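In: The sequence isn't on hand, but the structure is:
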């Protein structure tokens, strides 16, 4: 016969979790989640409860559930199960063993309401203001880059693909609304170039491999000093990296005007734009067509790479630690997913920076 856990049993287990380094407990100590309440309540526009019915869950509690989801790459159903199962999740949410836990549908509805309200920008900016108030100002210039984010591949006919390219909705989809709701009309195919693997004889092919990829693209600008994401944008996977530079990706509040980026951002339009806006370009120069790279440019690019490569750690963290992937349909929901991933990355980065400062 299994014994019911007593109060002290639960406390002992939580103490052990703390000793093992509970990341969520560190989040609770470091991040003031109450700062998000005004933006959440504005986006959700909760009623005052005078009409009766079951009161909604606290919006900050629900937002913390989205943080848990993002940290652990969980579906709504898995999130519901693990909140009921894990003491660390309950402690983070401030729930007791007998408290009501939001079900998967409630989590979906909460996220959907935030998505349709376009709330993720405000939530990101709210936390960025918190970072600035804590002394983490954008400093030492900024680094721009983009990464591909996978989405479930679509099985479409050639005619349906042609309609998508032309911005039309297939007649078959229009006749079947349930089918249309599962079709992602915003994600796109592109080619992902990666270094070819070493051959059996030990040689490495000179050409890169081009791998078909379906999904979206996350564009970010991080500050060089603290490596926090300061600006971001979501597009389909086929969108040009360079064009995003002129679409609000540059942070004008950085204490230094220097911009680092790879050759995808090198164009006359971008160079003219940055000069006009008062930025100093450290964007990699491209190799001349059918000519060897001049030695001085090669050396200059190598020096820029030492700094520019720091942005790769941001994407590596998001994909290895939180498994960044798009489960939903459409760019509006993909933007919400990537926006949450950027907020959570900045939270995790804040924890790291605070630990460094504590031991300085």
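Out: Here it is on my side, so go on. Values in this document were obtained by computation on a predicted structure and should not be read as measured data.

In: alpha carbons only for contacts and neighbour counts from here, please
Out: Will do.

In: Who are the contact partners of residue 297?
Out: By CA atoms under 8 Å, 6 or more residues apart in numbering, the contact list for residue 297 reads residue 285.

In: SS state for residue 62?
Out: At residue 62 the chain is in helix, as set by DSSP: H, G, I helix; E, B strand; the rest coil.

In: Please tell me how far it sits from residue 237.
Out: 30 Å (CA to CA, to the nearest Å).

In: Likewise for residue 342?
Out: 18 Å.

In: likewise residue 83?
Out: 33 Å.

In: more crowded one of those two?
Out: Shown here are residue 83 and residue 237; by other CA atoms under 10 Å, residue 237 has more neighbours (26 against 21).

In: nearest residue to that one other than its sequence neighbours?
Out: With CA to CA, 6 or more residues apart in numbering as the criterion, residue 237 has its nearest non-adjacent residue at 4.1 Å, and that residue is residue 216.

In: what's the next secondary structure element after the strand or helix carrying the one you found?
Out: Per DSSP states H and E, residue 216 falls inside strand 208-223. Heading C-terminal from strand 208-223, the first helix or strand you meet, by DSSP H and E, is strand 229-236.

In: try this one side by side with the last:
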């Protein structure tokens, strides 16, 4: 990233800058706020190994630009995937793909875009409409493995680019599950996307069931987007695609570290024994005959105790168990009706009670 032969001030430590960007992604802090919190919080200083010099906001922006210009983002991502494979988390055959918006401040709509644009808002951002909602900014496309639920690849594009225009290079052995937006996408692996109604295809019962099965598998792909929203990474103030790639690199690493912690907890947990597992080996009379005898003896003892308890209760509370035969049932008699009013009928010529 840096040329050490040139003259000038020495650059800051690369690991220090990378850790500061990680704190930004975790706590959703701006460049100015991170440097203020580093000076105030002891936990941040401990995480950064108590640096002698704290970088400024301009050095953070320049570091983010250098990551995009030098192409070191791909190298970092390759090393991260290599570390995952060394730990045993290899890419599974079944993959999930989905996209989400990174909304940005639009500013004035008539302002020019591109590299020549003099705007503080977004230079590369574009606008689109989805489900009658207006979105402006960028879009993140990511692929997740179904077995470990870890992010394997990601791309940052503008918001107006359709999902079917994205391609990812995977082997033919892999299966890619996608929603209806990926119809027509060209993948090297087998595309198992959901179907929608068109002139060529009619959605019958079998295809509806197929879409339902794919949607159940695809439910896990929404988890990273939920964590991005939790940490405030679904909104961006950066103006170019390269800067947003550097930002979302840290966000994806943050999600993968969280998922690795959950996978380690699942490994360390003792598996809960079911009834089938506990009594699986008890039904073999040749090996576990004394265990069976103990179980039968305990069951008979429990039955005998229950019978004895019932007898004691009968003697104590005799009236609850045996009905008193001396009590005779009384016949129900009709109660006489009470007439409150008298009325005279002119046609009949007599009065009656009502």
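Out: Happy to help now that I have it. Here the structure is a predicted model, which is why all the values come from computation and not from measurement.

In: Give me the TM-score for this pair.
Out: Here the superposed chains carry a TM-score of 0.70, computed using TM-score structural alignment, normalised by the length of structure 2; 270 aligned residues with a CA RMSD of 2.5 Å.

In: coming back round to it: tell me the contacts of the aligned partner of the residue nearest to residue 237 of structure 1 in structure 2?
Out: Residue pairing (TM-score structural alignment): residue 216 of structure 1 is matched to residue 138 of structure 2. By CA under 8 Å, 6+ apart, the contact list for residue 138 of structure 2 reads 101, 102, 103, 104, 125, 126, 156, 157, 158, 159, 241.

In: For the equivalent of the first one over in structure 1, grab the count of nearby residues.
Out: It stands for residue 101 of structure 2. Correspondence of residue 101 of structure 2 to structure 1, assessed by TM-score structural alignment: residue 148. A count of nearby residues for residue 148 of structure 1, using other CA under 10 Å, gives 21.

In: Which secondary structure elements does the helix or strand harbouring residue 148 of structure 1 sit against?
Out: If you go by DSSP H and E, residue 148 of structure 1 is part of strand 142-150. Applying 3 or more CA pairs under 8 Å, 6 or more residues apart in numbering; DSSP states H and E, one finds that strand 142-150 of structure 1 makes contact with strand 208-223, strand 258-261, helix 310-321.

In: Return the most buried member of these.
Out: When neighbours are counted by mean count of other CA atoms under 10 Å, the highest per-stretch mean among these falls to strand 258-261, a mean of 23.

In: So which of the contacts of residue 138 of structure 2 is surrounded by the most neighbours?
Out: Result: residue 125 is most packed of the contacts of residue 138 of structure 2 (other CA under 10 Å), 26 neighbours.

In: what residue of structure 1 matches up with it?
Out: Match for residue 125 of structure 2 (TM-score structural alignment): residue 187.

In: In contact with that match, which residues are there?
Out: With CA under 8 Å, 6+ apart, residue 187 of structure 1 has these contacts: 151, 214, 215, 216, 236, 237, 330, 331.

In: and if you look at residue 192 of structure 1?
Out: Taking CA under 8 Å, 6+ apart as the contact definition, residue 192 of structure 1 lies against 209, 210, 211, 212, 213.

In: tell me which residues in the helix or strand that contains it are buried?
Out: Following DSSP H and E, one finds residue 192 of structure 1 within strand 188-195. Neighbour-count burial for strand 188-195 of structure 1, counted by 16 or more other CA atoms under 10 Å, picks out 188, 190, 192.

In: Arrange these in CSV, one row each, with distance to residue 307 of structure 1 as further columns.
Out: Shown next, in CSV, are the buried residues of strand 188-195 of structure 1 (distance: CA to CA, whole Å):
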residue, distance to residue 307 of structure 1
188, 31
190, 27
192, 23
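
In: of those residues, closest to residue 144 of structure 1?
Out: residue 192 (18.4 Å; CA to CA).
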